[in-house]
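Asks: Got a predicted structure here, sequence first:
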Amino acid sequence: MSILRKVPLTMLRAFEAAGRTGAFTAAATELDLSPSAISHAIRKLEDLLKIRLFQRSTREITLTKEGSLLLEHVQRGFGEMQRGLSLVTADESRPLRLHTAPSFAHQWLLPRLGDFIREHPQIDLRFSASTEYARFEQDDFDLDIVYGEPRPSPYEKLPLAVEELTPLCSPALAESISRPEHLYQQTLIQCDVQLFQWKGWFEANNLTPPRHYGLRFDRSFMAIAAAVDGLGVVLESKLLAEREIASGRLVCPLVSSTKEIHYIGHYMVFPRHQHRHFALEEFKSWLLEQLNLAQLR
């Protein structure tokens, strides 16, 4: 008799959820069961297979070598089943639900989205933008693009692009800025949620940071718009300000005479295997290709 016939699907679901989340309690919440039911199902699975799948302690569970190997194949199998069900049911028409950091969406993603829609007319998209993390546990979203290092979680995280921070301003304002010291006479625009701010840029260039900043925003897209309007000099990512730089509305007056700050600004976060949307891989591949093209320019 095939061993698969002896193993109920419910046991494999409990094992996959526990292995992916790293906790019986998280797996129980996801599957709407009790932690003891998850633990009991996995114990029965271990008895059936005659192998130990988890190392248990009072505080945590960790997959054994055999458990990691089984999890990889079980997740692959669930992924194929999900894909098959999507193809033969109305689930194929469910929109791909994307959550993203607001400024990344406004400044970089939305201007390119037409290309993806033309290439994949069969994929419906639903967008939401906020600084909160997307919720995958309740199956609210399929993918999240977050600003900054993501918090620890059982989900996959993928760094997107190395971004470059440099002072940006309108061409008219740039005429009075030829040395970094000239910034002391300018209105400096600061984005309060940015990982690296003016203080760090001045220190990186061996300059004393000013104590006063003329304008402060909580979104990069507003800070960039203010700089375009000539209201001051903004320290911003050239990736986010790509359109404004390409059109000449913003320039980099000190790019050849000062140090830029390089950092990974955005990450892609998504569930490992379970509940994946059929179009997730297509969107991921397209997004990474577009980011690669942007950095080659």
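Replies: Done, it's in. If you're wondering where the values come from, they're calculated on a predicted model, not measured in any experiment.
Asks: C-alpha from now on. contacts and neighbour counts both.
Replies: OK.
Asks: The helix ranked longest in the chain: which residues count as buried?
Replies: Determined from DSSP state H, the single longest helix within the chain is helix 65-88. Of all the residues in helix 65-88, those buried under the rule 16 or more other C-alpha atoms under 10 Å are Gly67, Ser68, Leu70, Leu71, Val74, Gln75, Phe78, Gly79, Gln82, Arg83, Ser86.
Asks: Tell me the one of these nearest Asp144?
Replies: Gly79 (19.2 Å; C-alpha to C-alpha).
Asks: Report the contact partners of that closest one.
Replies: His273, Gln274, His275, Arg276 (C-alpha atoms under 8 Å, 6 or more residues apart in numbering).
Asks: Next one for the comparison:
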Amino acid sequence: MRHHLPPLNALRAFEVTGRTGSLSAASRELGVSVGAVSRHVNLLEDYLGYKLFLRQHNGMLLTQGGELYHDQIASAFDLIDNASRSRHVGTKHAIRFRAYTSFATDWLSPRLPDFRRRHPDIAVQLKQSLNETNFASEPIDAAISALPVLQRDVLSVDLFNTIFLLVCADGGTRTRALEGDFFSADAPPILFARRERPFWEQYFDRMNLPAPPFANGLEFDNLSLTYQAARNGAGIALGQLFLVADDLMTGRLVPAARAYVELDIPHRFVYRTGRDASTDVNALKCWMLDQASQTKAQMTKIRAELDHL
């Protein structure tokens, strides 16, 4: 069957730009110039007939159509990658692990060297995606999910619950936030990702404040980018406590308000069972539970300090 495919180099440039949120980061990963990446993205937009990105001063923001298309073609690249890896005879099978961007970037990646030291014979192939994993149809061994597990031959263990608090770099921004100054003309901007607007609204409601000033804030494609901007002093981010616990313990970020909001949204390690089960995946699960327990100890300490601010 003949396939109707856009230029593959353009697809690759789009996939990397969408994943990193930056033309510069994409150019470094692909080994080409920023201009070349931009031309490939423009070529794909012309081919499809609609815009894939909103060009902003702080990065490349996927449009609604671009986000949907990116999720679909990212899965296709995963399949190609897995098929290519499987052709290497004698290569040990890696754990195919999927996590959403902020979990992979801010919590898991800094800890993976420890897993490597403890289990040098186990490889982990980490994929980032916002999609829920369908274990019946996708070549994934384990994943992170915030939804109930309803699939056959799949189990889960809880790692963290959802706790939000405001964070920023230490200094004047924190002083203004602690005073509740979010709405004056020169108030520090809020840093938010498009998917977390409802959580901002719940947090401000908890503080008995009006709706968050999104119009005066800076919007990013994912939580990791908001955290990085907050570390750089750009404003105030809504921190998922387990994701920013390391930053709070080291002082890279500080609490910007006393209040925190706890929601009944557990973050789970989800994995195959039955005949598709893997002893390597079980080792990864046990290691993640151990790492999570250490992070939860940090979270308990941080919450105690918040109560005494």
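Replies: That came through fine. It should be emphasised that the depicted structure is a prediction, and the values quoted were computed from it without experimental measurement.
Asks: how about the helices of the stretch 1-150 of the first structure, start to end?
Replies: With DSSP state H, counting those that start in this stretch as the criterion, the stretch 1-150 of the first structure has helices at 3-6, 9-21, 24-31, 35-49, 65-88, 102-104, 113-119.
Asks: Turn the ones you listed into TSV, columns for distance to Ala161 of the first structure.
Replies: Putting these into TSV (distance: least, C-alpha to C-alpha, whole Å) gives the following:
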stretch	distance to Ala161 of the first structure
helix 3-6	43
helix 9-21	26
helix 24-31	31
helix 35-49	39
helix 65-88	28
helix 102-104	12
helix 113-119	18
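Asks: And the contacts of Gly79 of the first structure, which is closest to Ala26 of the first structure?
Replies: Distances from Ala26 of the first structure to the contacts of Gly79 of the first structure, taken by C-alpha to C-alpha, are shortest for Gln274, at 14.0 Å.
Asks: which stretch of helix or strand covers that closest one?
Replies: Assigned by DSSP states H and E, Gln274 of the first structure belongs to neither a helix nor a strand.
Asks: how near is it to Arg43 of the first structure?
Replies: 21 Å (C-alpha to C-alpha, to the nearest Å).
Asks: now swap in Glu236 of the first structure and tell me
Replies: For Glu236 of the first structure, the distance to Arg43 of the first structure - C-alpha to C-alpha - is 53 Å.
Asks: Between the two, point out the one with more neighbours.
Replies: A count of neighbours by other C-alpha atoms under 10 Å puts Glu236 above the other of Glu236 of the first structure and Arg43, at 28 against 18.
Asks: which residues touch the residue nearest to that one when sequence neighbours are not counted?
Replies: With C-alpha to C-alpha, 6 or more residues apart in numbering as the criterion, Glu236 of the first structure has its nearest non-adjacent residue at 5.1 Å, and that residue is Leu165. Residues near Leu165 of the first structure by C-alpha under 8 Å, 6+ apart: Leu235, Glu236, Ser237, Lys238, Glu260, Ile261, His262.
Asks: Give me the neighbour count for Val233 of the first structure.
Replies: Applying other C-alpha under 10 Å, we find 30 residues neighbouring Val233 of the first structure.
Asks: still on that earlier bit, would you tell me which one of the contacts of Gly79 of the first structure comes nearest to Gly114 of the first structure?
Replies: Nearest member of these to Gly114 of the first structure, counting by C-alpha to C-alpha, is Arg276, at 23.3 Å.
Asks: What sits closest to the closest one if chain neighbours are left out?
Replies: Asp142 is the one closest to Arg276 of the first structure (C-alpha to C-alpha, 6+ apart), at 6.7 Å.
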